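Visitor: This is a predicted model, with the sequence first.
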Amino acid sequence: MSKPEHIRIFDTTLRDGEQSPGASMTHGEKIELAALMEDMGVDVIEAGFPAASEGDFAAVSEIARRSKEAIICGLSRSTPNDIERCAAAVRNAARPRIHTFISTSPVHMKHKLQMGPNAVLEAVGRSVAQARNLVDDVEWSAEDATRTEFDFLCKCIDVAIQSGATTINIPDTVGYSHPDEYGRLFRRLIETVANSDKVI
């Protein structure tokens, strides 16, 4: 792991960026862009969502195979099949990572997942543990984190860390939070969550 003061560049252009209108890329363009990112020194390249399509799986697999030093990350929902598919796509990377996520806000749990808090906590633990059995580097995200109740967010993060997550991501999925408020959230989480110093 690099020094704590090192600013890590996590580039999600090939995954989240491609969702922007008019921003879709061909297979060849994805491979070329990933190579340019690696040449520029990007630390983590989120290469795609392997379970989303055969095209995404193929692109992530080829980017992983061609990688040299960058961490090659695939995004995965917290379902066992998605995690297996993601692991298969990144397995030939020099430094593979699985990035798994689940919604944690009350509105998303109720209307998107139709799951209660206990079921979500169980899914966090199961999915991170499964991913960690497949690769050494696991990122976990709390989708819609900024609208998640603070105590529940802390519980989810704690379960993710205990289950083997190496990176924790706290996204402002719907653009809900003001920058100052967002910064305060990170400070509170670092101060409150046990073992927060053991993860990025």
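Guide: Cool, the structure landed.
Visitor: make it CA atoms for all contacts and neighbour counts henceforth
Guide: Fine.
Visitor: Buried residues of the lengthiest helix in the chain, list them for me.
Guide: Counting by DSSP state H, the longest helix found in the chain is helix 117-134. Using 16 or more other C-alpha atoms under 10 Å as the test for burial, helix 117-134 gives 117, 120-121, 123-132, 134.
Visitor: List just the nearest of those residues to Ile83.
Guide: Ile83 lies nearest to Ala131 out of the buried residues of helix 117-134, by C-alpha to C-alpha, at 6.3 Å.
Visitor: With adjacent residues omitted, what lies nearest to Ile31?
Guide: Leaving aside its chain neighbours, Ile31 sits nearest to Ile63 (5.9 Å; criterion: C-alpha to C-alpha, 6 or more residues apart in numbering).
Visitor: Number of residues surrounding that neighbour?
Guide: 26 (other C-alpha atoms under 10 Å).
Visitor: If you count contacts, what does the helix or strand hosting it end up packed against?
Guide: Assigned by DSSP states H and E, Ile63 falls within helix 54-66. For helix 54-66, the elements it packs on are helix 27-40, strand 44-48, strand 71-77, helix 80-90, judged by 3 or more C-alpha pairs under 8 Å, 6 or more residues apart in numbering; DSSP states H and E.
Visitor: Now render the ones you listed as CSV, adding mean neighbour count and distance to Thr100.
Guide: Below are the helices and strands packed on helix 54-66 laid out as CSV (neighbours: other C-alpha atoms under 10 Å; distance: least, C-alpha to C-alpha, whole Å):
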stretch, mean neighbour count, distance to Thr100
helix 27-40, 16, 21
strand 44-48, 27, 12
strand 71-77, 27, 5
helix 80-90, 21, 8
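Visitor: let's bring in a second model and compare:
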Amino acid sequence: QVTAAEVNLGFTTIKAPISGRIGRSQVSPGDLVGPSSGDLTTLVSIDPIEALFQVSEATYIDQISQRVTANPTVDDLKNIEVTLELADGLQYPEVGQIDYFGNRIDAATGTMEARARIPNPYGLLVPGQYVRVTLQDTALKDGLFVPLAAVQADQQGAFVLVVAGDGTVQRSNAQLGERLDDMVLVTGGLQAGDRGIVRG
């Protein structure tokens, strides 16, 4: 009887399978609970926290597929950083990383599911919270970058005013690529060493 009592006593202790934040308890000390009692409380993992979001098919083709292989590994996915903007417009200070992409495009919405893990050391993020997700590639980019302030545009397209060898100012049409902060990648029309006019 003592052994049976010790076994039964062991069933009265519930241990959390993960670390995290516990919600409101649905029972009080002394309550009789059993398999039909339902959830006693909820426990959620807080640090790191996961963000589930959708990326458009165009985004996947233009940005994602160029950076991962046909069978992406975790290391491939870590080349893509994730930054968050909170509902009030503030930028969340921690940077996360993609750790999962879905395996198909949703035909109804034209999007693919993705997931990122974000450090949450101070518990600022909570499950169910709305955030705006921005993907940022961390792989180094080779190419000619010029300040956005140097680029102008008219009906003929984008161009940069450059100073020629004789000191005259000439128009140089430019083909532009992606932006990086206050710089833009020039894929054609300019050469390394050209002197562009930013102001004047």
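Guide: Great, that's in hand. Predicted, not measured: the structure shown is a model, and the values here were computed from it.
Visitor: what's the TM-score for these two chains?
Guide: For this chain pair, the superposition-based TM-score is 0.23 by TM-score structural alignment, normalised by the length of structure 1; 79 aligned residues with a C-alpha RMSD of 5.7 Å.
Visitor: now, the most widely separated pair of the buried residues of helix 117-134 of structure 1?
Guide: Pro117 and Leu134 (26.1 Å).
Visitor: need the longest helix for structure 2.
Guide: Per DSSP H, structure 2 has its longest helix at helix 2-10.
Visitor: who's in contact with that helix?
Guide: Counting by C-alpha atoms under 8 Å, 6 or more residues apart in numbering, helix 2-10 of structure 2 makes contact with no residue outside itself.
Visitor: buried residues in it?
Guide: Buried residues in helix 2-10 of structure 2, counted by 16+ other C-alpha under 10 Å: none are found.
Visitor: just checking, next helix/strand downstream of that helix?
Guide: Assignment by DSSP H and E places the next element after helix 2-10 of structure 2 at strand 21-22.
Visitor: Report all helices and strands that that following strand contacts.
Guide: strand 43-44.
Visitor: For the helix or strand following the strand it packs on, which helices and strands make contact with it?
Guide: Per DSSP H and E, the first helix or strand lying C-terminal to strand 43-44 of structure 2 is strand 49-56. Applying 3+ C-alpha pairs under 8 Å, 6+ apart, one finds that strand 49-56 of structure 2 contacts strand 111-118.
Visitor: Give me the angle between the next helix or strand after the strand it packs on and strand 49-56.
Guide: Sequence order places strand 131-137 as the next helix or strand after strand 111-118 of structure 2, per DSSP H and E. In terms of direction (axes from the mean of the first three to the mean of the last three C-alpha atoms, to 10 degrees), strand 131-137 of structure 2 departs from strand 49-56 by 70 degrees.
Visitor: So what touches strand 131-137 of structure 2?
Guide: 53, 79-87.
Visitor: Which strands or helices does the helix or strand following that strand pack on?
Guide: Using DSSP H and E, the helix or strand that follows strand 131-137 of structure 2 towards the C-terminus is strand 144-147. Strand 144-147 of structure 2 sits against strand 183-188, with contacts defined as 3+ C-alpha pairs under 8 Å, 6+ apart.
Visitor: how far off strand 44-48 does the helix holding Ile63 of structure 1 point, in degrees?
Guide: Going by the same axes, to 10 degrees, helix 54-66 of structure 1 makes 150 degrees with strand 44-48.
Visitor: Give me the buried positions along helix 54-66 of structure 1.
Guide: Buried, per 16+ other C-alpha under 10 Å, within helix 54-66 of structure 1: 56-57, 59-65.
Visitor: Is Leu153 of structure 1 in a helix, a strand, or coil?
Guide: helix (DSSP: H, G, I helix; E, B strand; the rest coil).
Visitor: what about it, how many neighbours?
Guide: Neighbours around Leu153 of structure 1, by other C-alpha under 10 Å: 21.
Visitor: Now do it against Ala142 of structure 1, distance only.
Guide: Noted for Leu153 of structure 1: a distance of 8 Å to Ala142 of structure 1, by C-alpha to C-alpha, to the nearest Å.
Visitor: Glu143 is in contact with Ile168 of structure 1, correct?
Guide: No: contact between Ile168 of structure 1 and Glu143 fails when scored by C-alpha atoms under 8 Å: they sit 11.3 Å apart.
Visitor: re the thing from before, check the contacts of strand 131-137 of structure 2 and tell me the two furthest apart.
Guide: Between all members of the contacts of strand 131-137 of structure 2, the farthest pair (by C-alpha to C-alpha) comes out as Asn79 and Ala87, at 26.0 Å.
Visitor: more neighbours, the two?
Guide: Asn79 (18 against 11).
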